[in-house]
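> what's the 3D shape of this:
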Amino acid sequence: MPELREMMVDQLKDAFSAEKQAIQALRRAMRKASEPQLKQGLEAHIAQSEEQRDRVEQALDKLGARPGRKVCEAMRGLAEEAQHELEEYEKGPVLDLVIVAAQQRIEHYEIAAYGTMVELSKAMGETEIADLLAKTLDEEKAQDGLLTEVTRSAILPAALEMEQAA
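Model (predicted):
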């Protein structure tokens, strides 16, 4: 099992880097958002992501590892793409939609990563790690749902109204 353990440590280091980058992306997005529900949701998700980053560190600790300097290249790409998109639109409903789209791409990446890590840690008999990561996986899925809900209830109607007025 040393190879699986090594893979798990590598995945956790990647997740730690991803959470750090996601927090930075969330902060940038929050500054640009105009819909109050979206701003509140992003702010709450920053705090939640900080807890998630800490959970990943706890999981690494349980495996006798440290986060190190590994950079999650996938999250780097998602964050850079989001940053470029933030610069292309004026503040308002359309930019809010761009923010949601970028955040949901990030959430979906995290859901995939945590889903794999939960199953791997269960298979390895690392139930404490599986429980830590399953909590994060549930939070990521819930955040994705919240983003969809605020889009449906507030952002899309405002964007459509703006489009019709133009």
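> for the rest of this, base every contact and every neighbour count on C-alpha atoms.
Noted.
> buried ones in stretch 80-94, by neighbour count?
Burial within stretch 80-94, assessed by neighbour count using 16 or more other Cα atoms under 10 Å, is assigned to 82-83, 86, 92-94.
> let's see this one next to it:
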Amino acid sequence: MAKRVKKKRATSRRTRQPKKLSDLFHETLKDIYFAENKIIKTLPKMAKAAHSRELANAFNKHLRETHGQVKRLDQIFRMLGKPARGKTCEAINGITDEGAEIMRDFKGMPALDAGLLSAAQAVEHYEISRYGTLRTWAEELGMTDAAKLLQATLAEEEATDQALTELATSVINLEAEEEEVSEAA
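I've put the predicted structure just below:
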């Protein structure tokens, strides 16, 4: 009887289709596609909530870039011969939920913009991670054109992250602290 169980397990392993790097690439592409489309819905809300005109402008600039990034993803899906479709990404849902919580909890408060900026950078770091991985996989899979498109998006995400860091350290965080100190005095 023990032999039958072993044979059954071995048979089920053989009939199961192995998943390859190309499958993982496609699944991760669907993940980031969902994320980018979620970000397109979220950025206008963040821009509207921001007190700082500079921060609102940064969000609006990134919104325009994100539309272009989705177009690049559409191109990659076409290269794969697959429909451009996202799959729910719980990670980006969690990050954007945290951003919504900051908007709710800090509405009208001096630290709102610092919180919005922090939430935006959490999104950027997630995107940088995904695009870096996808670009590397595309290179390993011999998908040179896809790798170039992913690198272009990765460069934009890294530039946005750097711009947000500069905005945080030169203006936003300082203003949040100054307003809190002046309110306490």
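> circling back to that earlier point, so which of the buried residues of stretch 80-94 of the first structure comes closest to Glu139 of the first structure?
Nearest to Glu139 of the first structure, judged by Cα to Cα, of the buried residues of stretch 80-94 of the first structure is Ala82 at 21.2 Å.
> do you know how far the residue most central in space within the second structure is from Gln75 of the second structure?
Closest residue to the average C-alpha location of the second structure: Glu127 at 3.4 Å, with Cα atoms, centre = their mean. Computed as Cα to Cα, to the nearest Å, the Glu127 of the second structure to Gln75 of the second structure distance reads 18 Å.
> and if you look at Arg85 of the second structure?
Taken as Cα to Cα, the span from Arg85 of the second structure to Gln75 of the second structure is 12 Å.
> before we move on, what about Glu175 of the second structure?
42 Å.
> and if you look at Glu65 of the second structure?
Applying Cα to Cα to Glu65 of the second structure and Gln75 of the second structure gives a distance of 15 Å.
> picking that back up, secondary structure element holding the residue nearest to the centre of the second structure?
helix 112-140 (DSSP states H and E).
> immediately after that helix, which helix or strand?
Next along the chain after helix 112-140 of the second structure, with elements defined by DSSP H and E, is helix 144-167.
> check the mean deviation of that following helix from the first structure.
Its matched residues in the first structure lie on average 0.5 Å from helix 144-167 of the second structure after superposition (mean Cα distance after the TM-score superposition for the first structure).
> what angle separates that helix from helix 112-140?
With axes from the mean of the first three to the mean of the last three Cα atoms, to 10 degrees defining the directions, helix 144-167 of the second structure sits at 160 degrees from helix 112-140.
> how about helix 144-167 of the second structure, which residues of the first structure does it hit?
Counting by TM-score structural alignment, helix 144-167 of the second structure falls onto residues 127-150 of the first structure.
> pull the residues that contact the matching stretch.
Contacting residues not belonging to stretch 127-150 of the first structure are listed as 37-38, 41, 45, 52, 55-56, 59, 62, 100, 104, 107-108, 110-111, 114-115, 117-119, 121-122 [Cα atoms under 8 Å, 6 or more residues apart in numbering].
> let's see that with 7 Å instead.
By Cα atoms under 7 Å, 6 or more residues apart in numbering, the surrounding residues in contact with stretch 127-150 of the first structure are 37-38, 52, 55, 59, 100, 104, 107, 111, 114-115, 118, 121-122.
> residue in the first structure matching Asp74 of the second structure?
Aligned by TM-score structural alignment, Asp74 of the second structure pairs with Glu57 of the first structure.
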